[in-house]
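Engineer: Sharing a model prediction with you, sequence too.
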Amino acid sequence: MNELTITQLQDNIWNFTEHAPGTAVDAYLVIGSQRAVMIDALQEVTGLYAKARELTDLPLDLILTHGHFDHAGASTQEFADAGCKIYMAMADYPVLTGYSGRSFPKDIFTDLADGQTFDLGGRVLETIMVPGHTPGSALLLDRAAGVACSGDSFGSGPIWLQLPDSLSLSKYQENLERAIAKLKELPELLLLTGHRNQSPEPLHMDYLCDLLAAVRGVRDGSLSGETKEMEMHGISFPFAIVSHGKMLGLFYSPEKIEG
């Protein structure tokens, strides 16, 4: 079993880190005065629901930022069995049950929509959909606190947009620009990403600007990487990598730049 550490980041925001092989993965427990939400369910760690219950006895929901196996992990079923409502963009259900190998019943999920809000009591989380890494990638923004739990929507220093279920760079750019327009009033915004260990420093709005510049650079030809091959879960596909500023690695498919 992978090691789990729990760290308090801010008042009523807790970081759950699974030290998985390859890269650590992060989930977050956000607690209000009336309700609480767990954002993501890690990878292979079990007992996540019980650990959350050690920190709060308030009504608890689970929100999945996307359907990849390292974020919609083994503990997802624990929340369902406990009667928690589980939110995930249903565009990602094929991702969850496809090549990543998870097999959860569809009826345990409630669709997650852009602009949806979660009033926890004294703290409101706003959903911003950013399809790209997956078709249903989302982040949860606490506008008052200037914090966003972003999963893999913006990456964590590097970002993977080369996967079979990732959108083209052109479509991702549209969604990224729309998200940045909603976030630009928060220049000190802190991103609580899905893999915090991948960046040597905390990530803010300047990182998002570097990400957007990298995407634009690949599309206009000013940035390009050498094409390589990657295999995952028995699937082989091409990818290339570029970097720009704090964007340490934009992984993209040379075959899915436009469209």
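Structural biologist: Thanks, I have the structure now. Numbers count the residues shown, from 1 in each chain.

Engineer: from here on, contacts and neighbour counts on C-alpha atoms
Structural biologist: Will do.

Engineer: what about the strands in the stretch 101-250 of the chain?
Structural biologist: With DSSP state E, counting those that start in this stretch, the ranges of strands along the stretch 101-250 of the chain come out as 109-110, 117-119, 124-129, 138-142, 147-151, 158-161, 190-193, 228-232, 235-244, 247-252.

Engineer: Tabulate those strands (a markdown table), appending mean neighbour count and distance to Q43.
Structural biologist: What follows is the strands of the stretch 101-250 of the chain, written out as a markdown table (neighbours: other C-alpha atoms under 10 Å; distance: least, C-alpha to C-alpha, whole Å):
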| stretch | mean neighbour count | distance to Q43 |
| --- | --- | --- |
| strand 109-110 | 16 | 18 |
| strand 117-119 | 16 | 24 |
| strand 124-129 | 22 | 22 |
| strand 138-142 | 25 | 18 |
| strand 147-151 | 25 | 13 |
| strand 158-161 | 23 | 17 |
| strand 190-193 | 23 | 15 |
| strand 228-232 | 11 | 16 |
| strand 235-244 | 18 | 20 |
| strand 247-252 | 23 | 22 |
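
Engineer: Against that first model, consider the following:
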Amino acid sequence: MKRLLLLICFLLPVLTAAAQEGLSEPPRPPVYTAADLAVTPLEEGVWVIETDDRTTMYLVEGTERALLIDTGTHPAELDRVVRRFTRKPLFVVLTHAHYDHAGGIGFFGEIYMHPADTVLLDRLPKYEGRIRFIGGGDRFDLGGRVLEVVEMPGHTPGSVVLMDRAAGICFSGDAFGSGQVWLQVVPTAPVSLYLSAVRRMQRETAGGIEKIYCGHYPYQRRPLGADYLADMAALAQSILDGRPTDDAPFEVESALNCAAPRVAYGGEVSIVYDPAQAR
């Protein structure tokens, strides 16, 4: 018993110091699981929905309405899963129209997306519902919580970020992905365009956005921060300057790849791009 008390006395200051240093909390366990997805609360009124192919959706609830960000690749009964957590009127908003973020739109009669991404709709299952277009500055008022649309083209022409400025959080889709951003997908984007988007994101988040919840949360298990944006900006600039810290052919096969994509690395971030459109 004496040894146990001594151990506690030794560990208590260590644990207290660790807490004061702001060490991140361990991920919360899921509160709902099914064969192809899991739902986990992130903070008050915010849940992450992860599918078995590591795609990510977010459910955000206010006092009057709720908002589903993206619809995954092919989740079963997604509408019923959402209704397990909220019965409030629901907005469904796409950060972009790639299949792994828009494959489940058929569960809903109305979706919101940026018009520039309509060029990607022919890659999705035929959608019979209503499409409503959004643009920079549009706001979704959920009651006590407002999400603002900010345009961030690069990964796709119509990529958007949804910002909850009052809560200090945002949802970035793949515009600012899980450590790696793809610019080589059709239609490809120049690195210069992406760098402009990163700079804009840095300005937008400087006003109090501390957490960036990205489009493939399972790879991170945590929100991204300002350091991630700084690293991405530095890497994009190094590509434009012709001096990436590390650069190699991108070997992952995808029907969306350009002819000869390359990947540049900078610390914990990387950018896949079309060298023919680097600038």
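Structural biologist: In hand now; what should we look at? Computed from a prediction, not measured in an experiment: that's the story for all the values here.

Engineer: circling back to that earlier point, turn the strands of the stretch 101-250 of the first structure into JSON lines, columns for distance to R102 of the first structure.
Structural biologist: Listed next are the strands of the stretch 101-250 of the first structure as JSON lines, based on distance: least, C-alpha to C-alpha, whole Å:
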{"stretch": "strand 109-110", "distance to R102 of the first structure": "14"}
{"stretch": "strand 117-119", "distance to R102 of the first structure": "26"}
{"stretch": "strand 124-129", "distance to R102 of the first structure": "22"}
{"stretch": "strand 138-142", "distance to R102 of the first structure": "19"}
{"stretch": "strand 147-151", "distance to R102 of the first structure": "18"}
{"stretch": "strand 158-161", "distance to R102 of the first structure": "20"}
{"stretch": "strand 190-193", "distance to R102 of the first structure": "22"}
{"stretch": "strand 228-232", "distance to R102 of the first structure": "15"}
{"stretch": "strand 235-244", "distance to R102 of the first structure": "16"}
{"stretch": "strand 247-252", "distance to R102 of the first structure": "24"}
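
Engineer: how about those strands, which one is nearest D220 of the first structure?
Structural biologist: D220 of the first structure lies closest to strand 235-244 among the strands of the stretch 101-250 of the first structure, at 13.2 Å (C-alpha to C-alpha).

Engineer: Any buried residues in stretch 70-82 of the second structure, and which?
Structural biologist: D70, T71, G72, T73, H74, P75, A76, L78, D79, V81, V82 (16 or more other C-alpha atoms under 10 Å).

Engineer: looking at the first structure, where would I find the counterpart of that stretch?
Structural biologist: On the first structure, the counterpart of stretch 70-82 of the second structure by TM-score structural alignment is residues 40-52.

Engineer: residue ranges for the helices of the second structure, please.
Structural biologist: 2-20, 78-83, 99-102, 191-205, 226-240 (DSSP state H).

Engineer: So for R123 of the second structure, which of those sits nearest?
Structural biologist: helix 99-102 (7.1 Å).

Engineer: against the first structure, where does that closest one fall?
Structural biologist: Going by TM-score structural alignment: helix 99-102 of the second structure matches residues 69-72.

Engineer: Let me see the residues that make contact with that stretch.
Structural biologist: 25, 27, 40-44, 64-66, 96, 100-102, 151, 194 (C-alpha atoms under 8 Å, 6 or more residues apart in numbering).

Engineer: For F79 of the first structure, state which of those residues is nearest.
Structural biologist: A41 (9.2 Å).

Engineer: In the second structure, what residue corresponds to I241 of the first structure?
Structural biologist: So, by TM-score structural alignment, I241 of the first structure is matched to V263.

Engineer: Please look at its match and P244 and confirm they touch.
Structural biologist: No. With contact defined as C-alpha atoms under 8 Å, V263 of the second structure does not count as touching P244 (9.6 Å).

Engineer: now the buried residues of stretch 70-82 of the second structure in JSON lines, with distance to G208 of the second structure?
Structural biologist: What follows is those, written out as JSON lines (distance: C-alpha to C-alpha, whole Å):
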{"residue": "D70", "distance to G208 of the second structure": "24"}
{"residue": "T71", "distance to G208 of the second structure": "28"}
{"residue": "G72", "distance to G208 of the second structure": "29"}
{"residue": "T73", "distance to G208 of the second structure": "32"}
{"residue": "H74", "distance to G208 of the second structure": "35"}
{"residue": "P75", "distance to G208 of the second structure": "34"}
{"residue": "A76", "distance to G208 of the second structure": "36"}
{"residue": "L78", "distance to G208 of the second structure": "32"}
{"residue": "D79", "distance to G208 of the second structure": "33"}
{"residue": "V81", "distance to G208 of the second structure": "32"}
{"residue": "V82", "distance to G208 of the second structure": "29"}
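
Engineer: now, among those, which is nearest to T63 of the second structure?
Structural biologist: Nearest member of these to T63 of the second structure, counting by C-alpha to C-alpha, is V82, at 16.1 Å.

Engineer: ok, the nearest residue to the closest one once chain neighbours are set aside - contacts?
Structural biologist: Once flanking residues are discounted, V82 of the second structure sits nearest to L59: 7.7 Å by C-alpha to C-alpha, 6 or more residues apart in numbering. Contacts for L59 of the second structure (C-alpha under 8 Å, 6+ apart) come out as G45, V46, W47, V48, I49, A66, L67, L68, I69, V82.

Engineer: Can you find the partner of L59 of the second structure in the first structure?
Structural biologist: Match for L59 of the second structure (TM-score structural alignment): L29.

Engineer: Then P218 of the second structure?
Structural biologist: Using TM-score structural alignment, P218 of the second structure pairs with N197 in the first structure.

Engineer: What of T156 of the second structure?
Structural biologist: T156 of the second structure maps onto T134 in the first structure, by TM-score structural alignment.

Engineer: Quick check, that match in contact with S168.
Structural biologist: No. With contact defined as C-alpha under 8 Å, T134 of the first structure does not reach S168; the gap is 10.3 Å.

Engineer: Which one of these two is surrounded by more residues?
Structural biologist: T134 (25 against 21; other C-alpha atoms under 10 Å).

Engineer: Spatially nearest residue to V198 of the second structure, not counting backbone neighbours?
Structural biologist: Closest residue in space to V198 of the second structure, ignoring its immediate chain neighbours: A233 at 6.1 Å, by C-alpha to C-alpha, 6+ apart.

Engineer: So the one you found versus Y217 of the second structure, what's the distance?
Structural biologist: Distance, A233 of the second structure to Y217 of the second structure, by C-alpha to C-alpha, to the nearest Å: 21 Å.

Engineer: Compare these two and say which is more crowded by neighbours.
Structural biologist: Neighbours per residue, other C-alpha under 10 Å: of A233 of the second structure and Y217, the larger number sits with Y217, 22 against 18.

Engineer: Brilliant, that's me finished.
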